[in-house]
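> Structure of the sequence below:
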Amino acid sequence: MELHLWFQYLGPVTQALLGGVLTWGLTALGAAMAFLGANPSRKLMDLMLGFAGGVMIAASFWSLLAPAIEISGELGMVEWLPPAVGFILGAVFLRLLDLVLPHLHPALKGAKPEGIRAHLMKTTLLVLAITLHNIPEGLAFGVAFGAAGLSPSATLSGAVALTLGIGLQNLPEGLAVAFPLRKAGFSRGKAFFFGQLSAVVEPLFAMLGAAAVEFVRVGLPYALSFAAGAMIYVVVEEVIPESQSEDNGDLATMGLILGFTCMMILDVALG
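Predicted coordinates:
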């Protein structure tokens, strides 16, 4: 209880930073499995990818879009308009990053490098792909922390639930980078380093998201739905295709259902 009160009195940017450190730490924990010689099967990887997709879909609605709709009404706006505009802009923003940032999806069968053509190592392209995935996640819980306290529809507990949900699905992400690198002949130390490196952007974008909404209350529904649109873009463009690229579609789908359910329970129970 005392810890909760202490956390409550921190500023939103500091809360977002601590949340980002947590999600980065869980990514690093997943990558640390490289030291144990972890060799997950493709079935397990697809199950974890599906779980991550389910968490992100649930978080996009329960923690971001639903509050955005409620806050629009509180501010006297057309309830559906700011969330719709923000959602589309978030997806467009990720699409532009996808076109510009060189990257390679690690688990997609027959994947080719995307983005601006660059003579980069496969390792770098793989890390950039996971980094692209983590940008909207950092923005999402950063915006949630920034919104907490500015509106009855956005709570600190909800922001914490969102952070925990994202952190939970970051565990397999670290492994998703570290394992292919180990398989490619990298040392355990290098595989771990690149695995955790992909989540460094989360604390940075979390602080950016929190700072942005802290100053402009009228922009809250746009910011929340922007993060939701960015996350859904990642799920549809990357996570689901990767989880379905082998013959484990049913397993990946059940993982998605499980992830959605876990995130929904977290958000309702804590938010």
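> For the rest of this, base every contact and every neighbour count on C-alpha atoms.
OK.
> Can you get me a residue count around the closest residue in space to Gly149 that isn't next to it in sequence?
Once flanking residues are discounted, Gly149 sits nearest to Thr155: 6.2 Å by CA to CA, 6 or more residues apart in numbering. Around Thr155 there are 21 other residues, counting by other CA atoms under 10 Å.
> Ok, Lys183 next?
11.
> Spatially central residue for this protein, please.
When the chain is reduced to its mean C-alpha position, the nearest residue by CA atoms, centre = their mean turns out to be Glu137, at 2.8 Å.
> which residues touch it?
Ile166, Glu202, Ala227, Met231 (CA atoms under 8 Å, 6 or more residues apart in numbering).
> Name the helix or strand for it, please.
helix 122-147 (DSSP states H and E).
> mind listing what the closest residue to Leu266 other than its chain neighbours touches?
Ranked by CA to CA, 6+ apart and with sequence neighbours excluded, the top spatial neighbour of Leu266 is Ala161, at 5.6 Å. Contact partners of Ala161, counting by CA under 8 Å, 6+ apart, are Met263, Leu266, Asp267, Leu270, Gly271.
> again, only this time at 10 Å
By CA atoms under 10 Å, 6 or more residues apart in numbering, the contact set of Ala161 is 59, 63, 141, 144, 155, 167, 263-271.
> And the furthest pair within the residues you listed?
Distances among those were taken as CA to CA; the most separated pair is Thr155 and Gly167, at 18.4 Å.
> need the longest helix for this protein.
Ranked by residue count and defined by DSSP state H, the top helix of the chain is helix 156-183.
> Please point out which parts of it sit buried.
For helix 156-183, the neighbour count (16 or more other CA atoms under 10 Å) marks 156-182 as buried.
> Which of the three states applies to the residue located most distally from the centre of the chain?
Computed with CA atoms, centre = their mean, the residue of the chain farthest from its C-alpha average is Gly76, at 30.3 Å. State at Gly76, reduced to three classes by DSSP: H, G, I helix; E, B strand; the rest coil: coil.
> quick one: it and Ile69, what's the gap?
Going from Gly76 to Ile69 by CA to CA, to the nearest Å gives 11 Å.
> Now do the helices in the stretch 151-271 of the chain.
156-183, 188-197, 201-215, 220-234, 240-243, 249-270 (DSSP state H, counting those that start in this stretch).
> Burial-wise, tell me which of those comes out on top.
helix 220-234 (a mean of 30; mean count of other CA atoms under 10 Å).
> Need the distance between the two termini of stretch 117-125.
Using CA to CA, the two ends of stretch 117-125 sit 11 Å apart.
> Run through who's touching that stretch.
Contacts of stretch 117-125 (CA under 10 Å, 6+ apart): 99-106, 113-115, 128, 131, 177-178, 180-181, 184, 186, 191, 194, 198.
> Just give me how far it sits from the chain centre.
With CA atoms, centre = their mean, to the nearest Å as the basis, stretch 117-125 stands 23 Å off its chain's centre.
> same deal with stretch 11-24?
14 Å.
> just checking, the residue nearest to Gly149 touches Ala144?
Yes: Thr155 is within contact range of Ala144, at 7.9 Å (criterion: CA atoms under 10 Å).
> Let's see this one next, to set against the first:
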Amino acid sequence: MDFAALNPITQAFLACLFTWGMTALGAALVFLTKDFSKKMLDVMLGFAAGVMIAASYWSLLAPAIDMSEHLGHWSFVPAAIGFMLGAVFLRVIDMYLPHLHLNAPMSEAEGVHTNWQRSTLLVIAITLHNIPEGLAVGVAFGAAASGLESASLAGAIALAIGIGIQNFPEGTAVSVPLRRDGMSRAKAFWYGQLSGMVEPVSAVIGAAAVYFARPILPYALAFAAGAMIFVSVEEVIPESQSSGNGDLATMGLMLGFTVMMTLDVALG
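Prediction:
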């Protein structure tokens, strides 16, 4: 199968099947151990945040600004508007959608009040991470199909690889705590990988949106970037720093940023 010859929507869907698979692979660690080093988990979460931050600039914001060069000194405007809209969108969802951050007690559940189980609220929280990630991959493949020099198929693939790598610890971050709480291995794995299912769906939406409406492309790229930065700063980074392993988590973030930057520059 010639991947490059496929429709960008199909490319985005297949790419996010990979990122979903990486989430499932991380969740599968629950079959190997009931517990997991908290230090290692915090490093992995920091790594995930680093990948998301680097991808937001190298794979999304920079191409968005390049695509708006015809605006001259105002080339930053579409990126700025899209970036803020992405953050506002996630903020609104965060306010109303019931969810629970990792390691938080039930009393700290966010969103509208509900009687949903802890496991459901945890999965929703991680799913919230994965919506902007799937959108980012989809928009990147849609942008590559636009023929613009600043967006390439190799860059979109690099982004998918980076998102896939950082999805591994996210799957682990859901399944292992659930197993620690007494849930069966199979059920903990199911919930862990479940959060990644939204990525292929959101990738198809993102790719289709920019493929059929090219003028929104720089806004869409920046929108995905703003959503990912919001998730990183509001949830992933605080979680990685909450257990006294701040220095290790920060080094994990630096490593994740470096890996994603390297992937994007080397492949994109």
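> Superposing both, give me the TM-score.
Here the superposed chains carry a TM-score of 0.97, computed using TM-score structural alignment, normalised by the length of the second structure; 267 aligned residues with a CA RMSD of 1.4 Å.
> Nearest to Leu29 of the first structure among the contacts of Ala161 of the first structure?
Using CA to CA, the contacts of Ala161 of the first structure come closest to Leu29 of the first structure at Gly167, 10.5 Å.
> What residue in the second structure is paired with the closest one?
Applying TM-score structural alignment, one finds that Gly167 of the first structure aligns to Gly164 in the second structure.
> And Gly155 of the second structure, what's its match in the first structure?
Gly155 of the second structure maps onto Gly158 in the first structure, by TM-score structural alignment.
> Contacts only, for that match.
59, 62-64, 67, 141, 144-145, 148, 164, 266-271.
> hmm, 7 Å instead?
If you count contacts by CA atoms under 7 Å, 6 or more residues apart in numbering, Gly158 of the first structure has them with Ser63, Asp267, Leu270, Gly271.
> what's the answer for Val235 of the first structure, then?
Val235 of the first structure neighbours (CA under 7 Å, 6+ apart): Gly53.
> which residue in the second structure lines up with it?
Under TM-score structural alignment, Val235 of the first structure pairs with Ser232 in the second structure.
> I'd like to know how far that match sits from Gly182 of the second structure.
Taking CA to CA as the measure, Ser232 of the second structure falls 29 Å from Gly182 of the second structure.
> just to confirm, which helix or strand has Ala107 of the first structure in it?
Ala107 of the first structure belongs to no helix or strand, assigned by DSSP H and E.
> Which position in the second structure pairs with it?
Counting by TM-score structural alignment, the partner of Ala107 of the first structure is Asn103.
> what's around the residue lying closest to Phe76 of the second structure once chain neighbours are set aside, how many residues?
Among residues not flanking Phe76 of the second structure along the chain, Ile65 sits closest, at 5.6 Å (CA to CA, 6+ apart). For Ile65 of the second structure, the neighbour count with other CA under 10 Å is 23.
> Kindly report the same for Gly185 of the first structure.
Counted by other CA under 10 Å, the residues lying close to Gly185 of the first structure total 10.
> That one maps to what in the second structure?
Checking TM-score structural alignment: Gly185 of the first structure goes with Gly182.
> quick one: its match from Asp94 of the second structure, how far?
Gly182 of the second structure is 28 Å from Asp94 of the second structure, by CA to CA.
> Which residue of the first structure is paired with the residue nearest to Phe76 of the second structure in the alignment?
Counting by TM-score structural alignment, Ile65 of the second structure lines up with Ile69 in the first structure.
> cool, Phe18 of the second structure as well?
Using TM-score structural alignment, Phe18 of the second structure sits opposite Leu22 in the first structure.
> What residues does the nearest residue to Ala129 of the first structure once chain neighbours are set aside make contact with?
Leaving aside its sequence neighbours, Ala129 of the first structure sits nearest to His103 (CA to CA, 6+ apart; 4.7 Å). With contact set as CA under 7 Å, 6+ apart, His103 of the first structure has these partners: Pro113, Glu114, Gly115, Leu125, Leu126, Leu128, Ala129.
> One more pass at 10 Å, please.
Counting by CA under 10 Å, 6+ apart, His103 of the first structure makes contact with 112-118, 120, 122-132.
> contacting residues around Leu270 of the first structure?
By CA under 10 Å, 6+ apart, Leu270 of the first structure lies in contact with Thr155, Leu156, Ser157, Gly158, Ala159, Val160, Ala161, Leu162, Met264.
> ok, the equivalent of it over in the second structure to Asp35 of the second structure distance?
Correspondence of Leu270 of the first structure to the second structure, assessed by TM-score structural alignment: Leu267. Distance, Leu267 of the second structure to Asp35 of the second structure, by CA to CA: 36 Å.
> again, but for Ala225 of the second structure
From Ala225 of the second structure to Asp35 of the second structure the distance is 33 Å (CA to CA).
> cool, and Ala15 of the second structure?
Ala15 of the second structure is 31 Å from Asp35 of the second structure, by CA to CA.
> and the two? which has more neighbours close in?
Ala15 (26 against 14).
> Let me know the secondary structure of that one.
Under three-state DSSP, Ala15 of the second structure falls in the helix class.
> what's near enough to touch it?
Neighbouring residues of Ala15 of the second structure by CA under 10 Å, 6+ apart: 9, 21, 134, 137-138, 141, 156-157, 159-161, 163-164, 199-200, 203.
> Which residue in the first structure aligns with Asp94 of the second structure?
Taking TM-score structural alignment, Asp94 of the second structure has Asp98 as its aligned residue in the first structure.
> For Leu29 of the first structure, see how far away that match is.
From Asp98 of the first structure to Leu29 of the first structure the distance is 27 Å (CA to CA).
> Determine the number of other residues adjacent to Ser187 of the first structure.
Ser187 of the first structure: 15 neighbours (other CA under 10 Å).
> now Ile265 of the first structure: how far from Gly259 of the first structure?
Distance from Ile265 of the first structure to Gly259 of the first structure, by CA to CA: 10 Å.
> Now the common contact residues for these two.
Shared contacts of Ile265 of the first structure and Gly259 (CA under 10 Å, 6+ apart): Ala58, Gly165.
> my read: Leu220 of the first structure touches Pro82, true?
Yes: counting by CA under 10 Å, Leu220 of the first structure does reach Pro82; the two are 9.0 Å apart.
> Need the overlap of contacts for these two.
Between them, Leu220 of the first structure and Pro82 share these contacting residues under CA under 10 Å, 6+ apart: Ala68, Ile71, Ser72, Phe226.
> In terms of helices and strands, where is the second one?
What it means is Ile71 of the first structure. Secondary structure from DSSP H and E places Ile71 of the first structure in helix 66-74.
> Taking their axis directions, that helix and helix 122-147 sit at what angle?
Between the axes of helix 66-74 of the first structure and helix 122-147, defined by axes from the mean of the first three to the mean of the last three CA atoms, to 10 degrees, the angle is 40 degrees.
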